[in-house]
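from the sequence below, what's the structure:
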Amino acid sequence: MSVITAENISKKYIIDHKRSKGSSSIRDWFSDTYDNLFQARKENTFKEKEEFWALRDVNFKIEQGDRVGIVGHNGAGKSTLLKILSRITNPTTGQVQINGRVASLLEVGTGFHPELTGRENIFLNGAILGMNKEEIRKSFDAIVDFAGVEKFLDTPVKRYSSGMYVRLGFAIAAHLEPEIMIIDEVLAVGDAEFQKKCLGKMRDVSESGRTILFVSHNLTAIQALCNKAFFFEKGTLVDQGDTTHIVTTYLSKVSHKNLVRQWDDIESAPGNEQVKIKSFQLLPDYQDNLRHIDVRTPMQLQFEFWNLEEDSTLNLSMHLYSYTGECIFNVGTPSQSFSRGLVTGSCEIPGHFLNDGSYVISMMIVKDTSTVLYNMEEAISFDIEDFREGVTWYGKWPGYIRPQLNFSISQTEPVVND
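Below is the predicted model:
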């Protein structure tokens, strides 16, 4: 049974480029005076108001029990969609049909009255969902315990921190048993422990047959929690379907990678009178028929260059950097003598070694172990995506490397019952 049906929904906003009269400064006054006196003829050439379509002709159906992840760049229309589904704003065109009670957590403080206490806001939100006092009381203790705000329960929520707002908002949305639960990226406000609790609770909610819509840039969490996904781009629903397929499609479009550099003509190849670069490429051994690199993916780095001198003692030095400039490691080949001609080198980067993130590789050709003949900076760039199994925590895994080490745990002495 379809619990949400969207038919040709679009949302238009009007962007006003004209300065507000109430916020004018002396400089603005002189600028406006000049415009009024000398620019009147050009007034028709500048648009003070501009139409912006946050969503355009979006169609989909969501079945009962679906767990739908929504991915896309910032500004793709994801949050606008959730506001329409939550009845916070109406679509400009099209219509949405929703069958069931909806609980939303879209922004810090959404649905709270700042002058009311935490206790009063719990009952207010329950009433908005159509629940009576007895139904709310049954879940009250669980909400307070999950949110961890017992000490501040009778304090007006306007004095809450953003973290307390989010904890209480999520606890209310998750425990008052709505048929449809809508969660935006607002979970990123919470700390690591809270995110873990939220993701675990969302898993429990999904297993109870309720419908979840989840917007997040954490693709690992979306893959773990959601059976379907939507990919939005510039207000358009680009693709929808199986989560793995959608995430792979999304990553293939947003990945900033340059895995191959090649020059067939020695004359135009980069280098100097001593060496010239022929090719430099990173060859991933993609896992599970995917087309993106994740933390499991083994890679081979292959490098070719022309040596233009006789009897040169050379070696290669490879530097791997994070996108923020930290050198993760530097490795080099043994140094050996080469005659004129083509020289090749390769390096294996195993899977389960680098953490998810963005990386660049630079390569040096070194003579006599000390003289750099040529430094090819940032020759290769690539992204590594996250992948996890058997783990319920989907926050950022710390560090630049993520090796699989022989790390064990065991029971050394059983408990003896008296």
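
please count neighbours and contacts with C-alpha atoms only from this point.
Will do.

quick one: contacts for residue 318?
Each residue near residue 318 by Cα atoms under 8 Å, 6 or more residues apart in numbering is listed here: 330-332, 361-364.

and those residues, which are buried?
Neighbour-count burial (16 or more other Cα atoms under 10 Å) applied to those gives 332, 361-364.

now secondary structure too, for those, in TSV please.
Putting those into TSV (DSSP: H, G, I helix; E, B strand; the rest coil) gives the following:
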residue	secondary structure
332	strand
361	strand
362	strand
363	strand
364	strand
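
got those as JSON lines, with distance to residue 299 columns?
Putting the buried ones among the contacts of residue 318 into JSON lines (distance: Cα to Cα, whole Å) gives the following:
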{"residue": "332", "distance to residue 299": "17"}
{"residue": "361", "distance to residue 299": "13"}
{"residue": "362", "distance to residue 299": "16"}
{"residue": "363", "distance to residue 299": "16"}
{"residue": "364", "distance to residue 299": "19"}
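
ok, residue 134 - how many residues close by?
When neighbours are counted by other Cα atoms under 10 Å, residue 134 registers 9.

would you mark the buried spots in the helix or strand harbouring residue 304?
Residue 304 belongs to strand 299-307 when assigned by DSSP states H and E. Going by neighbour count (16+ other Cα under 10 Å), the buried part of strand 299-307 is 299, 301-307.

how many other residues sit next to residue 95?
Using other Cα under 10 Å, the number of residues around residue 95 comes to 16.

to compare against the first, here's another:
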Amino acid sequence: MTRVIGLISGTSADGIDAALVEIGGGTADLRVECLRAATYPYPPELRSRILAVCGGEPLSVAELVALDDAIAREFARAALAIQDPTRPAEAIGSHGQTVYHRPPDSGAEMPLGCSVQLGRGEAIAYQTGIPTVSNFRAADLAAGGEGAPLVPAVDAHLLRHPAEYRCIQNLGGIGNVTALPPGKRGESEPVRGWDTGPGNALLDLAVEYLSGGQQTYDRDGAWAAAGTPDTELVERWLKHPFFRTPPPKSTGREVFGPDYLRECLQDAESRHLTPADLLATLTELTAASVADSYRRFVPRQPDRVLLCGGGSHNRYLRSRLERLFAPIPIQTTTEMGVDGDFKEAIAFAVLAYWRLLGIPGNLPAVTGASRSVLLGNISPPPRPA
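Have a look, this model is predicted:
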């Protein structure tokens, strides 16, 4: 069994999720056990810089390099902190911090997509002394894919059921789904996956704005639960072209970020919504966009929906999903044996493991890539002098 550390900071940029994972086998016989996991928050100043860049703030090349180094330093610290000192990990799989994502556009002068993750693997390998796999999205993008989502290939191994049609719904900064028809674990066909739309990022932006910077998120969805969703406004927002675009598709803060929130705030003001009503309406948009996406693009309605990511702890959001999906049961991946808070960190440990074995990690049916490819660049640690 190989010990690999998986690292990721999602679209919400609230910290680095780290998982120490023991992995064995290849594809058909993959074995995965998460030994320990933790979240390491960014220093507040660094998080503010990251969010500013994600929001479109311009940087000089020197400032970009400095930010890249600062993020790598925090990722290296997280890797060292999650280590088992009695048996160090043999590899790191680091997703990094996404600061820009542009999906492919066949009508553009440059049709290939582009995705930028900061926290370079070479710096992490140098600071930890552990071989590091990073820059996972580049190879899929070069093959004409979206570069996202990449986790469905791992979901097929960890959560597929022989009799149930399952949808694994991640509620991170951006929502994404893995649609898993019944089958043997590890079978990748006909697994599908795509981004469903806004998740926590839009809600967090709204909470920070409405609280004057005093809050960064709505704990348990309590603020939103005090309001009433404006369903007419939700229906209007669901007419956004992204929701009607068929998969493969991916998105990010570039679409559902500060500019989009400003439009939502204008709509809310014109309809005289209170802050609680606005949060309830934005939460309803997240829930409704998930349900709408399933109706449009999942070949059949699932037997079970399994939530993961930070949004799975939002009780109000979960209650709205339960209402929209009834009588389909809504549970979490944690209840199925895969920690919902660290599933993506676990997944990037597995993707790094596959890269080291020379096993392709993308699913062309999910990302739209022209072929299966090896994901990630391998950065060896410096040799001792």
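
what TM-score do the two superposed chains give?
The TM-score (TM-score structural alignment, normalised by the length of structure 2) is 0.26; 156 aligned residues with a Cα RMSD of 6.3 Å.

coming back round to it: let me know the closest of the buried residues of strand 299-307 of structure 1 to residue 282 of structure 1.
Nearest to residue 282 of structure 1 among the buried residues of strand 299-307 of structure 1: residue 301, at 4.6 Å, using Cα to Cα.

skipping adjacent residues, who's closest to that closest one in space?
Leaving aside its chain neighbours, residue 301 of structure 1 sits nearest to residue 282 (4.6 Å; criterion: Cα to Cα, 6 or more residues apart in numbering).

and the gap between that neighbour and residue 347 of structure 1?
10 Å (Cα to Cα, to the nearest Å).

again with residue 357 of structure 1
For residue 357 of structure 1, the distance to residue 347 of structure 1 equals 20 Å [Cα to Cα].

one more: residue 28 of structure 1?
According to Cα to Cα, residue 28 of structure 1 and residue 347 of structure 1 sit 61 Å apart.

one more: residue 366 of structure 1?
Relative to residue 347 of structure 1, and taking Cα to Cα, residue 366 of structure 1 is found at 16 Å.

these two: which has the busier surroundings?
Each of residue 366 of structure 1 and residue 347 has its neighbours counted (other Cα under 10 Å); residue 366 has more, 21 against 15.

one step back: what is in contact with residue 282 and residue 347 of structure 1 at once?
Here residue 282 of structure 1 and residue 347 have 300-302 as joint contacts, going by Cα under 8 Å, 6+ apart.

shouldn't residue 347 of structure 2 be within a helix?
Yes. Assigned with three-state DSSP, residue 347 of structure 2 falls within a helix.

surely it meets residue 5?
No. Assessed by Cα atoms under 8 Å, residue 347 of structure 2 is found out of contact with residue 5, at 10.2 Å.

which other helices and strands does the lengthiest strand in structure 2 contact?
Ranked by residue count, the top strand of structure 2 under DSSP state E comes out as strand 91-102. Where contact means 3 or more Cα pairs under 8 Å, 6 or more residues apart in numbering; DSSP states H and E, strand 91-102 of structure 2 is packed against strand 2-9, helix 44-54, helix 61-82, strand 114-118, strand 132-134, helix 343-357.

swap the cut-off to 6 Å and go again
Helices and strands touching strand 91-102 of structure 2, by 3 or more Cα pairs under 6 Å, 6 or more residues apart in numbering; DSSP states H and E, are strand 2-9, strand 114-118, strand 132-134, helix 343-357.

give me the angle between it and strand 114-118.
Interaxial angle, strand 91-102 of structure 2 versus strand 114-118 (axes from the mean of the first three to the mean of the last three Cα atoms, to 10 degrees): 130 degrees.

what's strand 91-102 of structure 2 in contact with?
Identification of contacts with strand 91-102 of structure 2 by Cα atoms under 6 Å, 6 or more residues apart in numbering yields 4-9, 54, 113-119, 130-134, 348-349, 352.

so what's the residue count around residue 268 of structure 2?
19.

quick check: it vs residue 234 of structure 2, distance?
Distance of residue 268 of structure 2 to residue 234 of structure 2, computed by Cα to Cα: 11 Å.

what's the answer for residue 292 of structure 2, then?
Distance, residue 292 of structure 2 to residue 234 of structure 2, by Cα to Cα: 11 Å.

could you count how many residues lie near residue 371 of structure 1?
Number of residues near residue 371 of structure 1 (other Cα under 10 Å) recorded here: 11.

which one of the buried ones among the contacts of residue 318 of structure 1 is nearest to residue 240 of structure 1?
Among those, and counting by Cα to Cα, the member closest to residue 240 of structure 1 is residue 361, at 34.6 Å.

burial measure for residue 69 of structure 1, as a count.
Number of residues near residue 69 of structure 1 (other Cα under 10 Å) recorded here: 28.

got the contact list for it?
Per Cα under 6 Å, 6+ apart, neighbours of residue 69 of structure 1: 214-215, 222, 226, 229.

helix or strand: which one has residue 168 of structure 1?
Element membership for residue 168 of structure 1 (DSSP H and E) is helix 162-175.

now the element after that helix, going C-ward?
Sequence order places strand 180-183 as the next helix or strand after helix 162-175 of structure 1, per DSSP H and E.

and that following strand, what does it pack onto?
Using 3+ Cα pairs under 6 Å, 6+ apart, strand 180-183 of structure 1 sits against strand 102-105, strand 211-215.

what packs against the last one?
In other words, strand 211-215 of structure 1. Here strand 211-215 of structure 1 touches strand 67-71, strand 180-183, going by 3+ Cα pairs under 6 Å, 6+ apart.

just the ones you listed: most buried one?
Of these, the one with the most neighbours on average (mean count of other Cα atoms under 10 Å) is strand 67-71, at a mean of 27.

quick one: that one to strand 211-215, angle?
Here strand 67-71 of structure 1 runs at an angle of 20 degrees relative to strand 211-215 (the same axes, to 10 degrees).

C-terminal to strand 67-71 of structure 1, what's the next element?
Following strand 67-71 of structure 1 in sequence order, the next helix or strand is helix 78-85 (DSSP H and E).

tell me what angle that following helix forms with strand 67-71.
Relative orientation of helix 78-85 of structure 1 versus strand 67-71 (the same axes, to 10 degrees): 140 degrees.

what comes up buried for the helix or strand following helix 78-85 of structure 1?
Moving toward the C-terminus from helix 78-85 of structure 1, the first helix or strand encountered (DSSP H and E) is strand 93-98. For strand 93-98 of structure 1, burial by neighbour count (16+ other Cα under 10 Å) applies to 94-96, 98.
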